[in-house]
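here is my input, please return the structure:
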Amino acid sequence: SGVANLTSLGLKFTGTSGAGTFTFTPASGTAATSSSVTVNPGAATKLAVTGTGTQTAGGSQTVTVTAQDASGNTVTTYTGAKNITFSGAAASPSPATTPTVAGTNFGTATSLTFTAGVATGSMILYKAESATVNATDGTINSNTGGTLNVTVSPSTMTKLAVSLTSPQINGTAFTGTNTLTALDAYGNTATGFSAAGNNITVTTTLTGAIT
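Okay, here's the model as predicted:
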């Protein structure tokens, strides 16, 4: 009888939440525009982790975790303390030091307080690597496009590691694999180290000369 029940027809909008109007335009005749309609976010279906894409081993940065609906809108009703578990970054080689968020190791749930769908925490990474940081509350997570890619650089040199092949022959240059490696405090290779500015002295318990 000239009336369409848009509710029973399943009128649905999927996209960016907010306030807007809807216009209905016939092939012939005058269009009609609705009054302002507020579209709220849907249910939380994923988490998004954001922060800085570079970090130094042992250094920290503040990461933000946001609850989002399927369209990427912030779900403001996702509030209060949530147990969030982080993954995607490895422990340093020597000593083995596990990365943390808010003082809790990756792989162990830490309580983050969400306000209007958003929470923050201090993240410390220790292994020099390209990490892909993921967060989950046990039901939803950030592995559907909401992970944070972080390139972790080694810190400054604090120690050396040496590996020499045995046996060797007197008076002949050493053969085999013989390496001296500059390491930071966490066992990452300190790629920026130069012995020109930090000379290395070689000694031995044997009697003789080293060249």
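
from here on, just use CA atoms for contacts and neighbour counts.
Will do.

please name the residues that touch Thr104.
Thr110 (C-alpha atoms under 8 Å, 6 or more residues apart in numbering).

and it, how far is that from Gly18?
Computed as C-alpha to C-alpha, to the nearest Å, the Thr104 to Gly18 distance reads 36 Å.

number of residues surrounding Thr100?
Counted with other C-alpha atoms under 10 Å, the burial measure for Thr100 works out to 23 neighbours.

element containing the spatially closest residue to Thr54 that is not a sequence neighbour?
Distances taken as C-alpha to C-alpha, 6 or more residues apart in numbering put Thr151 closest to Thr54, at 4.8 Å, once the chain neighbours are dropped. Thr151 belongs to strand 148-153 when assigned by DSSP states H and E.

my guess is the residue nearest to Thr54 contacts Val133. True?
No: here Thr151 does not reach Val133: they are 10.7 Å apart, not a contact under C-alpha atoms under 8 Å.

which neighbouring elements make contact with the host helix or strand of Ala131?
For Ala131, the host element (DSSP H and E) is strand 130-136. Other elements packing on strand 130-136 under the criterion 3 or more C-alpha pairs under 8 Å, 6 or more residues apart in numbering; DSSP states H and E are strand 46-50, strand 80-87, strand 148-153.

and for comparison, fold this next one:
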Amino acid sequence: MSFYSKEALKILRDPSQFSWYVIPLFVLILYMYTKEIGNKNWNGVFAGIAFWSMDLFNEIWNALVFHFTGYSPVWGAPNKTAFLILIGLNIEISFMFALAGLGFTFTLPKDKNKKICGFNNRLVYATLGSIFCVIIECILNSINVLTWEYSFWSIKAPYLIFLIGYLPFFLVSFWVYDMESIKKKFITVSSILGFDVICLIIFAGILKWI
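Below you'll find the predicted structure:
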């Protein structure tokens, strides 16, 4: 088992790590989403939840990688946090994705078919957003608050971080954003989130693997 994995396990779901700054962060998320619900911005609300749910799915399989290898997750978050939910996911990261998913939709052109340099604007924005997030991850890794232990997932090989770590988040989020009906948005987001919950119940609650 790697050093960083051992450090993360020491604080995994340890309530004694709690810090009060979690509360205002949570209130900020509530404010943002209730504000958009009040504005009837259902596109943004469901897209934001989809973005967050996609990240949760990634965090689950990342934790399973650690379980099956016994060495390390693909990425870890072993440093100080108010609560480490999974080995690579702390509560601060989770809150960040909840806000980012909603925030990125504010940048989208109203016309989903508009072209940018000949490419669909959703694909362009998803690509640029993913590149931006990869750059942020590289910075976080450089100061050891987000750790990588495998050569295929590193600053020397950032393409998988781009293709698996972020691009699906943006593509699914924007796909949900552009759906024609609230019913379709609800069914899609509920399906993703429901699958995440089932995985957590099985792998964390019952099997204790993650």
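
tm score of chain vs chain?
For this chain pair, the superposition-based TM-score is 0.20 by TM-score structural alignment, normalised by the length of structure 2; 75 aligned residues with a C-alpha RMSD of 5.9 Å.

the inter-axis angle of the strand holding Ala131 of structure 1 versus strand 148-153?
Strand 130-136 of structure 1 and strand 148-153 are oriented at 140 degrees to each other (axes from the mean of the first three to the mean of the last three C-alpha atoms, to 10 degrees).

what count of nearby residues applies to Tyr125 of structure 2?
Neighbours of Tyr125 of structure 2 using other C-alpha under 10 Å come to 20.

buried residues in the helix or strand in which it is found?
With elements taken from DSSP H and E, the one containing Tyr125 of structure 2 is helix 121-142. Neighbour-count burial for helix 121-142 of structure 2, counted by 16 or more other C-alpha atoms under 10 Å, picks out 121-123, 125-127, 129-131, 133-134, 137-138, 141.

next SSE after it?
Trace forward from helix 121-142 of structure 2 with DSSP H and E and the next one is strand 147-148.

give me the helices and strands touching that following strand, please.
Against strand 147-148 of structure 2 (3+ C-alpha pairs under 8 Å, 6+ apart) you get strand 75-76.

switch the cut-off to 10 Å
helix 3-11, strand 75-76, helix 121-142 (3 or more C-alpha pairs under 10 Å, 6 or more residues apart in numbering; DSSP states H and E).

so which of these gets nearest Gly44 of structure 2?
Between Gly44 of structure 2 and these, the tightest spacing by C-alpha to C-alpha is seen for helix 121-142, at 14.0 Å.

could you tell me how many residues sit around the closest residue to Val118 of structure 1 other than its chain neighbours?
What sits nearest to Val118 of structure 1 in space, not counting adjacent residues and going by C-alpha to C-alpha, 6+ apart, is Thr66, at 4.6 Å. As a burial measure, Thr66 of structure 1 scores 28 neighbours (other C-alpha under 10 Å).

wait, Thr66 of structure 1 touches Ile84, no?
No: contact criterion C-alpha atoms under 10 Å: Thr66 of structure 1 and Ile84 do not qualify, at 11.5 Å.

overlap in contacts of the two?
Jointly contacting Thr66 of structure 1 and Ile84 under the rule C-alpha atoms under 10 Å, 6 or more residues apart in numbering are Ala135.

please tell me how far the nearest residue to Trp148 of structure 2 once chain neighbours are set aside sits from Val176 of structure 2.
Nearest residue to Trp148 of structure 2 in three dimensions, chain neighbours excluded: Trp75, at 4.9 Å (C-alpha to C-alpha, 6+ apart). Look at Trp75 of structure 2 and Val176 of structure 2: by C-alpha to C-alpha, they are 27 Å apart.

same question, Cys138 of structure 2
Distance from Cys138 of structure 2 to Val176 of structure 2, by C-alpha to C-alpha: 28 Å.

what about the longest helix in structure 2?
helix 42-69 (DSSP state H).

any idea of the angle it forms with helix 3-11?
Going by the same axes, to 10 degrees, helix 42-69 of structure 2 makes 110 degrees with helix 3-11.

buried ones in helix 42-69 of structure 2?
In helix 42-69 of structure 2, counting by 16+ other C-alpha under 10 Å, buried: 42-66.

could you list every helix and strand in contact with it?
Short answer (3+ C-alpha pairs under 10 Å, 6+ apart): helix 42-69 of structure 2 packs on helix 22-38, strand 75-76, strand 84-86, strand 89-90, helix 91-105, helix 167-177, helix 182-199.

out of the ones you listed, which comes closest to Leu9 of structure 2?
Taking the helices and strands packed on helix 42-69 of structure 2 one by one with C-alpha to C-alpha, strand 84-86 is closest: 9.1 Å.

which elements pack onto that closest one?
helix 3-11, helix 42-69, helix 91-105.
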